[in-house]
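Q: sequence first, then the predicted structure, then my questions.
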Amino acid sequence: MLSCQNPLLRVLVVDDHELTRFSLELALKAQSHIDIVGLASNGKEAIEMVERYHPDVIILDLQMPVMDGLSASSHIKSIDPSTQIIAYSSVEDPQLEVMSQTAPIDVFCKKDTATKELINLVKQLGNRKTNPLHDHRNGNL
């Protein structure tokens, strides 16, 4: 039986702040068609979870201990180039934003973005992975 429903989007949340991880998990779990496959507190954990769970979309903090998000994004894209990465940061450093433009991430999103906008962004990026013909690369929010 064929279904016209959107496929379940597999999302990984990576942030060194427990409250941020918990808040994002709650907001995303409330959405139909989104499955949180894991929560990681640094880039090294994120890479391990990507190898294990193969998420469609990753919300990836840029500044974390052990391994930062920019370094982790290169490893993640080498594991699965189609994984969509949202660089998620509160830093206002213009150099960091320039670096994120050259890193293998798909979208840069500031942490003060409204939750509804972030959820919509996750869904859009999830559609890129599940429908590669509708790929419009390198947006910013």
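A: Great, that's in hand.

Q: could you use CA atoms for every contact and neighbour count after this?
A: Noted.

Q: give me the next element, helix or strand, following the longest helix anywhere in the chain.
A: Ordering each helix of the chain by length in residues (DSSP state H) puts helix 115-130 first. Later in the chain than helix 115-130, the nearest helix or strand by DSSP states H and E is strand 139-140.

Q: could you say what helices and strands that following strand packs with?
A: Here strand 139-140 touches strand 107-110, going by 3 or more C-alpha pairs under 8 Å, 6 or more residues apart in numbering; DSSP states H and E.

Q: and here's the other structure:
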Amino acid sequence: MSGAAGGGGGADVAGAAGASVVRVLIADDQLLVRHGLVLMLGPEPGVEVVGEAADGAQAVELARRLRPDVVVMDIRMPVLDGVAATGRLTREVPGCRVLALSTFDLDECVVAALRAGACGFLPKDVSPEELVTALRVVRTGEAVVAPRLLTRLISSYVTAPRRPAEPAAGAVRAGVPDGLTPREREVWRLIAAGLGNTGIAAEMFISPSTVKNHITALFAKLRVRDRAQAVIAAYEAGLVRAGERG
């Protein structure tokens, strides 16, 4: 997770560790994986595992009852998969963040989870230190996805807009909204090309603090929560196309 991107504030993952306890629910259909994650997180100060779920439906039910800060969500599960469960959590438990897990880096289900409202994803072989740091970042609502990896995922799988009749709160909405300034549009394009705040500042010859201000305004106009959803929205709106780079 080195080099993972934050949201509008562009916080560095390694510097985002908070002092308060992060309450975590683990959702995975494999018992050994669940127990492994519990054993990994158990000794970590500032992290409390409050529950375990064996499928997506159970994860939603437990999240409603236990109100965890973060659900560590396996993508592929029976009864209700991780993507559908993420969408339900986004609608029904909006204060709860989702960190998706996948065995494979390039998995279209990961993109679907980000579209549904997940704040990011990690591979299942993540180290304890990376996982704990990611949990703390995700708790703030920022994305935990390396920009270049995110760009590769989306350029591989996001090819056309999907327009549900009534998007869930926090879900990505297709189309370029009215009212974007030329600079906000350019910041959006550069985010989708994989640049962090420092890179955007250098590209546009403006200060990093100005970039942060543009990103805050941009996210509000796009009605997205973080960088991950902003990149998806850029591809779905046709602002950038698969294979393009800044």
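A: Done, it's in. Only a predicted model underlies this, so the values are computations on that prediction, with no experimental measurement involved.

Q: give me the TM-score for this pair.
A: TM-score of the superposed chains, computed with TM-score structural alignment, normalised by the length of the first structure, equals 0.83; 129 aligned residues with a C-alpha RMSD of 1.8 Å.

Q: buried ones in the longest helix of the first structure, by neighbour count?
A: Neighbour-count burial for helix 115-130 of the first structure, counted by 16 or more other C-alpha atoms under 10 Å, picks out L118, I119, L121, V122, K123, Q124, L125, G126, N127, R128, K129, T130.

Q: swap in stretch 106-113 of the first structure?
A: Across stretch 106-113 of the first structure, burial judged by 16+ other C-alpha under 10 Å covers D106, V107, F108, C109, K110.

Q: alignment lookup: the second one to the second structure.
A: Matched to the second structure by TM-score structural alignment, V107 of the first structure sits across from G120.

Q: excluding its backbone neighbours, what's nearest its match?
A: Using C-alpha to C-alpha, 6 or more residues apart in numbering and skipping the chain neighbours, the partner closest in space to G120 of the second structure is V144 (4.7 Å).

Q: now for the residue mapped onto that neighbour from the first structure: which residues touch it?
A: Aligning on TM-score structural alignment places V144 of the second structure opposite G139 in the first structure. Contacts for G139 of the first structure (C-alpha atoms under 8 Å, 6 or more residues apart in numbering) come out as D106, V107, F108.

Q: dump the residue contacts of the first one.
A: If you count contacts by C-alpha under 8 Å, 6+ apart, D106 of the first structure has them with Q84, I85, I86, A87, R137, N138, G139.

Q: give me the number of neighbouring residues for the second one.
A: I take that to be I85 of the first structure. Other residues lying near I85 of the first structure total 27 when counted by other C-alpha atoms under 10 Å.

Q: quick one: secondary structure of the aligned residue in the second structure for it?
A: Aligning on TM-score structural alignment places I85 of the first structure opposite V98 in the second structure. Three-state call for V98 of the second structure (DSSP: H, G, I helix; E, B strand; the rest coil): strand.

Q: mind checking how far V98 of the second structure is from T216 of the second structure?
A: Noted for V98 of the second structure: a distance of 21 Å to T216 of the second structure, by C-alpha to C-alpha, to the nearest Å.

Q: picking up where we left off before, which pair of the contacts of D106 of the first structure spans the longest distance?
A: The span of those, defined through C-alpha to C-alpha, is set by A87 and R137 at 13.8 Å.

Q: what about the two, which has more around it?
A: Neighbours were counted for A87 of the first structure and for R137 using other C-alpha under 10 Å; A87 has more, 28 against 11.

Q: I'd guessed the more buried one sits against G69; true?
A: Yes - A87 of the first structure is in contact with G69 according to C-alpha atoms under 8 Å; the separation is 7.4 Å.

Q: roughly how far does the closest residue in space to A40 of the first structure that isn't next to it in sequence sit from N6 of the first structure?
A: If the residues on either side of it in the chain are set aside, A40 of the first structure comes closest to V14, at 4.6 Å by C-alpha to C-alpha, 6+ apart. For V14 of the first structure, the distance to N6 of the first structure (C-alpha to C-alpha) stands at 24 Å.
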